[in-house]
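# coords please:
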Amino acid sequence: MQMNKRQFLSFGSVGVAAFIFGCGADATAKTRYAVTYSDAEWKKRLPPAAYRVLRQEDTETPFTSPLNKEKRKGTFVCAACSQRLFSSTTKYDSGTGWPSFWQPLAGGVGTKTDYKIGLPRTEVHCARCGGHLGHVFDDGPKPTGKRYCMNGVAMKFLPG
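Next up is the predicted model:
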């Protein structure tokens, strides 16, 4: 891919570093997951909103997920492959409009650096299928100080 001077300057230094060093979304495209399907198969398996978030890294509209108000004891799992992601004991109301957690379940999620807005953010994805879940930030409550800000449409809740 070639960029002209205007594209290069508008890309920003963080974006340039991602482009040069391969830290963008394509950097993890080669990752192999235990659950994989073709794009066409994912489209058949997932509702349109879940497909857009999980497979195209979209973001759902804030304050629209029923999981925001979920208060029961249970487990939040990936809507694509049922991987266990978060315990209800780590869920809290961050006021952001998305289900938020201060810690994932061991082995449930993976992360990668996301440069889509020009600045680095830590994207959170399902460790089993690679589906996009949301992002993690350093402004959460104790004990971790993390805010796993997840798209509700990317998860299902299993009570119990």
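
# alpha carbons only for contacts and neighbour counts from here, please
Noted.

# what about the residue lying closest to residue 82 once chain neighbours are set aside, how many neighbours?
Leaving aside its sequence neighbours, residue 82 sits nearest to residue 156 (Cα to Cα, 6 or more residues apart in numbering; 7.8 Å). When counting by other Cα atoms under 10 Å, one arrives at 18 neighbours for residue 156.

# I have a second one here; can you model it like the first so I can compare?
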Amino acid sequence: MTKPIDDPSYPVRRTDAEWRDQLDPTQYQVARHAATERPFTGRYWDHFAAGRYDCIGCGAPLFSSETKFDAGCGWPSYSEPIDGALVERLVDSSHGMTRVEVRCARCGTHLGHVFDDGPAPTGERFCINSAAIDFQPKE
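This is a model prediction of the structure:
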């Protein structure tokens, strides 16, 4: 069984009511219940401005626009996180398949999944829900 999204080992914790107050309904379902937004519907799938993408739950800096690429999948895709320690990897055996789920290591927010079909140099594709991140433009 995978680690619960509200596991007490996450440094940033909130009650369910606090998460509901902080997040809009789509963000809440994605971040706290590992839902997935439909492809080509999130606000960042085709967004390529210079800046940083932070966790919607706690504000941790997760991905840089410098590693964002168009994977053609309909979700924001990155070749690597800003700091690998801030992105937790967990085995996800839901939906009849085995994948690697990625969460914010600080608050447990479900971000998406990582696959091994990305570009060099990492070969990884972090497929992230727009509802789980917040863009901060480069100053």
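
# circling back to that earlier point, what lines up with the residue nearest to residue 82 of structure 1 in structure 2?
Residue pairing (TM-score structural alignment): residue 156 of structure 1 is matched to residue 134 of structure 2.

# how about residue 132 of structure 1?
With TM-score structural alignment as the matching criterion, the partner of residue 132 of structure 1 in structure 2 is residue 110.

# how close does the counterpart of residue 117 of structure 1 in structure 2 get to residue 35 of structure 2?
Taking TM-score structural alignment for the superposition, residue 117 of structure 1 sits opposite residue 95 in structure 2. Relative to residue 35 of structure 2, residue 95 of structure 2 is positioned 12 Å away (Cα to Cα, to the nearest Å).

# can you check residue 59 of structure 2 too?
20 Å.

# quick check: longest helix of structure 2.
Across structure 2, the longest stretch assigned as helix under DSSP state H is helix 25-33.

# tell me how far that helix lies from the chain's centre.
Distance of helix 25-33 of structure 2 from its chain centroid, counting by Cα atoms, centre = their mean, to the nearest Å, is 11 Å.

# and it, which stretch of structure 1?
Residues 48-56 of structure 1 are the counterpart of helix 25-33 of structure 2, counting by TM-score structural alignment.

# quick revisit: when residue 95 and residue 35 of structure 2 are compared, which one has more neighbours?
Neighbour count, other Cα under 10 Å: between residue 95 of structure 2 and residue 35, residue 35 has more, with 17 against 7.
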